[in-house]
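> how would this look folded up:
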Amino acid sequence: MMSKKFARRCAVALTVPALLVTAACGSEDDKEDSVKVSGKAGEQPKVSVGKDAKPPKKTVAKTLSAATGKEAKVAKGDFVRLDIVAKTVGGQSSQDLINTWKPDPGAKKGAARTQMVEQIGRESQLPGAVTKELVGKKPGSRVQVEGTAQTLFGPQAAQMGMDPKQGMVWVMDIVSSTRTDKDASAKGDQESVEDGMPEVEVREKKPASFTIPKGEKPPKKLRSQKLIKGDGPEVKPGEGLVAQYTGVAWEDGEVFDSTKPQEKKKGEKEQPQNKDGVTAFQVGTKSVISGWDKALAGSKVGDRVLLVVPPKEGYGSPEALKQAQQSGQQHPLAKKNLVFVVDVVDKV
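As a prediction, this is how the structure comes out:
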C-alpha cells in the first residue's frame, strides 16, 4: 500500500548515466575521511563528499551522535521513523539520492515533511544493510553508513540497473522507534456499519471478510467510519501509523492486500505475497494513497476504521495517472473502488 517514491528516486538517481562511474567512499586505510558530516543530531546535517574518494572494501558504519535518553534501544523487528541524507560518492560531483530534510515540492509552510518509516529486518524502501546499522542505537542518535551499491543493495543493485561500484553515503537520524506485537489488533465492541457501507468481519489469523451491499453503487466520495474508537494517542500528520489492514475491491470483493496471511485461490499459480503481521507508514505526507491520508491522519491508537476509497482518492488519482502516463504502466486497481478495514495499533 505504501508509495515507493523513495525507492524509485534512489533507483532513478543511480541509473542516470552521468552517475554510473567507479565510485567511492572513504576507505578504512585513509587517514582523512572522504565524507564529512557536520551539524547536531535532530538538525539538517551538512554532508560534504571528497572528489578523490575511494570505495570501502566493505560497508563502513559509525555512530556520529549517540542518544542517552530513556527510550529503548532499537532492535530487529522494531519500527523506526528516520530523517535521511543519502548521497552518491565519486564522480564529478555528489548527487542527492534522498534528503528528507527538504520540504516536499508544493508543500505549505509548516507542513509535515516526508520521512522514512521502516521495520528493522524487513526490507521495504531502504536496503537492510543500511537499516541494520541502527540496531542498538536509541532515538535521537545519528548514524553514518558508507558502501557501494553492491555492498548495500546486494544482487538487487544489478536488477535495479545500478552500477555495483557506485559509492554512496547514508546519514540517518532516528526520530522515533516502537516495538509492536505483529498480531496486534484493535480491541472493543465493533459498532454497526452505516447505511451503504460494507459489512466487515475482522478475523484473527486470516484477512478480514467483507460483504459488499448488493445492488449498491459505491459512494462517489471518500467515506470512512470508526467501528472501534480507541483511547490511545493521536497519530498526527507526519507521524508513522502502525496498522493491521485488509483491502478488497468493491467490484468483486476479492482481497488484494492484507497484513494477514492470504490463501492461494483456485487457479492461481503462485502463493500471494504475504506480509508478516503489522506494517507501518507515514500519514499526512502523500506517502500513501490520498484516501488513507485523509481518513487516517488524526486517528487514535486503538481505532478500527472502515474506508471506501473512490479511484480518484486511490490508485486512479491525478498524480498516479500522470505517473502511469510517464511509465506506460497503469496500476491494476486504478479504476477500482477500494474498501479497507484498518486497525490503528501503534504509532512511531
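
> from now on I want contacts and neighbour counts done on CA atoms only, so please keep to that.
OK.

> quick check: chain neighbours aside, which residue is closest to residue 347?
Closest residue in space to residue 347, ignoring its immediate chain neighbours: residue 241 at 4.6 Å, by Cα to Cα, 6 or more residues apart in numbering.

> likewise for residue 305?
residue 226 (4.5 Å).

> these two touch, right, that neighbour and residue 306?
Yes - the criterion here is Cα atoms under 8 Å, and residue 226 meets it with residue 306 at 6.3 Å.

> could you check which of the two is surrounded by more residues?
residue 306 (24 against 20; other Cα atoms under 10 Å).

> and the gap between that one and residue 85?
For residue 306, the distance to residue 85 (Cα to Cα, to the nearest Å) stands at 36 Å.

> and residue 304, by the same measure?
Residue 304 sits 35 Å away from residue 85, going by Cα to Cα.

> tell me which of the two has more neighbours.
residue 304 (30 against 22).

> thought that one was touching residue 226?
Yes - taking contacts as Cα under 8 Å, residue 304 lies within contact range of residue 226: 5.7 Å.

> what segments of this protein are helices?
Taking DSSP state H as the criterion, the chain carries its helices at 5-15, 128-131, 149-153, 156-159, 290-296, 318-327.

> who touches the second one?
For helix 128-131, the surrounding residues in contact (Cα atoms under 8 Å, 6 or more residues apart in numbering) are 120, 121, 122, 145, 151, 152, 153, 170.

> just the closest of the residues you listed to residue 322, please.
residue 153 (28.8 Å; Cα to Cα).

> another for comparison:
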Amino acid sequence: MMERPLTSTRGLTVRIRPLAALSIAALSAVLLAGCAGSAPGSTPAPTDTSAASDLCAVAVPEGDVAASISVSGEVGELPTVEFAAPLEFTTAERVVAVEGDGTQIADGDYVTYARVVYDAATGEQVQAAGFDDAPLPPQQVTIGSGADAYFGCATEGSRLVVITPESQSGGALVNVIDVLEVTPADAWCAATEPGDVFPTVEYSADGIPTVTIPEGDAPDGVQLEVLEEGDGATVEPGDTVTVNYTGVKWSDGSVFDSSYERGEPATFQTTGVVAGFKRALEGQKVGSKILVTMSPSCGYGEAGSSEHELAGETLVFALEIIEVTEQ
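Below is the predicted model:
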C-alpha cells in the first residue's frame, strides 16, 4: 500500500507500499509495468520558505524538447500525444501544457491524477491509467519525495508534460499527467465517528479480538471508534509505534493478517503505513484499543489501480497500541 503500510520483517501481509506512484527514483509498477525512470537531473534549489513556492522551485525545469510535444484533448480524458521519435534529450524537462484554475498543490497535499506514458525513442505508448473508472491511488506530494519534481506546485485542472532521460533502470520516457484533484494533507482520509453500519469486536479471555462485519455497504473514508482509551503517551506524526492488530476484509469477513495470531506485535513508523492506519494511530494514547474501517482509497487503492492483493478492499482493523517512541 502505499506510503508504506504496515511493515514488519515477519509475516505482515499489509506490505510496504511502493514509494510515490510517481517516484522519480522508481516509477510505480502500476503505471509502467517494469519501465522505470531515474532522477531527472538537477532541480533548482528552493527560493523561499512557503510550501507552494518550494514546490515551484523543485519542479523539473522547462525545456524546448518538452514544449515541442503536441498534446490535445480535455483534461481528465486520454489525450492525443504527438512527437517526432526518437526524442533527443539528456536532462529532464517539464512544461505545463494546460494550466488549471483550481487549488494549487502545497507541500503534503494529496493529488488525484491520471497519466499516460510513451517511449521517447519509439513513440509507442507504454501505459495509461487514471482516465477511466479505475482511478490511480492518490499521490502525496512532499518536498524531496520525487513526485515533487513531476507535479511541482501545479494547480488542479492542469496538464503536465514531463520527459525523463534514459537511465540504468529504463529508457527515456514522455509522461503526460493530468492533475484531477488536490486535497490538503489534513483533510485526506481524516477519521470520522462510526456511522450506522459499523463492525463490532469481541475479545477472548486471552485478549484476542474477533471482528464481526455487519450487513450493509462499507463506509467511505476512515471511520474510527476508540474501544478503550489508554493512559500512556500520545502518538504523534512520525513516531515509531508497536501495536497488536487483526485485519479483516469487509467483503467476506476473513482475517488477512494478525499479529495476535503470530504471537508478536509489529513495530513501524506512522509515516510508513497506509493513510487509514496512520489516521488510526496518530493522536491516540498508548494502551488504547481501536476499531477502524478504511475504504480502498485510504488503504491499498481501488481494484485495477494496484497489483496489491488487498486492492479494492475495505479493510477493518482491531488494534491495540502497545508502545510509542518519539521521532
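
> for the residue nearest to residue 305 of structure 1, give its distance to residue 340 of structure 1.
Relative to residue 340 of structure 1, and taking Cα to Cα, residue 226 of structure 1 is found at 12 Å.

> and the aligned partner of residue 302 of structure 2 in structure 1, how many neighbours?
Matched to structure 1 by TM-score structural alignment, residue 302 of structure 2 sits across from residue 283. Using other Cα under 10 Å, residue 283 of structure 1 has 26 other residues around it.

> same question for residue 73 of structure 1.
Neighbours of residue 73 of structure 1 (other Cα under 10 Å): 17.

> ok now do it, which residues does it touch?
135, 136, 137, 138, 139.

> out of those residues, which one sits closest to residue 177 of structure 1?
So of these, ranked by how close each gets to residue 177 of structure 1 (Cα to Cα), first place is residue 139, at 6.5 Å.

> from residue 112 of structure 2, how far off is the aligned partner of that closest one in structure 2?
Using TM-score structural alignment, the equivalent of residue 139 of structure 1 in structure 2 is residue 156. For residue 156 of structure 2, the distance to residue 112 of structure 2 equals 9 Å [Cα to Cα].

> anything in contact with each of these two?
Common contact partners of residue 156 of structure 2 and residue 112 (Cα under 8 Å, 6+ apart): 179, 180, 181, 182.

> trace the last one over to structure 1, please.
With TM-score structural alignment as the criterion, residue 182 of structure 2 lines up with residue 177 in structure 1.

> surely its match touches residue 78?
Yes - the pair formed by residue 177 of structure 1 and residue 78 meets the contact definition of Cα under 8 Å, at 6.7 Å.

> what comes up buried for stretch 73-81 of structure 2?
75, 76, 78, 79, 81 (16 or more other Cα atoms under 10 Å).

> now the residues you listed in CSV, with distance to residue 123 of structure 2?
Converted to CSV, the buried residues of stretch 73-81 of structure 2 look like this (distance: Cα to Cα, whole Å):
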residue, distance to residue 123 of structure 2
75, 21
76, 21
78, 16
79, 14
81, 9
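
> check those residues and tell me the two furthest apart.
Those two in the buried residues of stretch 73-81 of structure 2 that are separated most widely, counting by Cα to Cα, are 76 and 81, at 14.0 Å.

> returning to what we had before: which of the contacts of residue 73 of structure 1 still touch in structure 2?
On the basis of both residues aligned by TM-score structural alignment, their matches' Cα atoms under 8 Å, what survives of the contacts of residue 73 of structure 1 in structure 2 is 136, 137, 138, 139.

> would you double-check that residue 56 of structure 2 falls in a strand?
No - assessed with DSSP: H, G, I helix; E, B strand; the rest coil, residue 56 of structure 2 is helix; it does not lie in a strand.

> wait, it sits on residue 152?
Yes - between residue 56 of structure 2 and residue 152 there is a contact under Cα under 8 Å: 5.0 Å.
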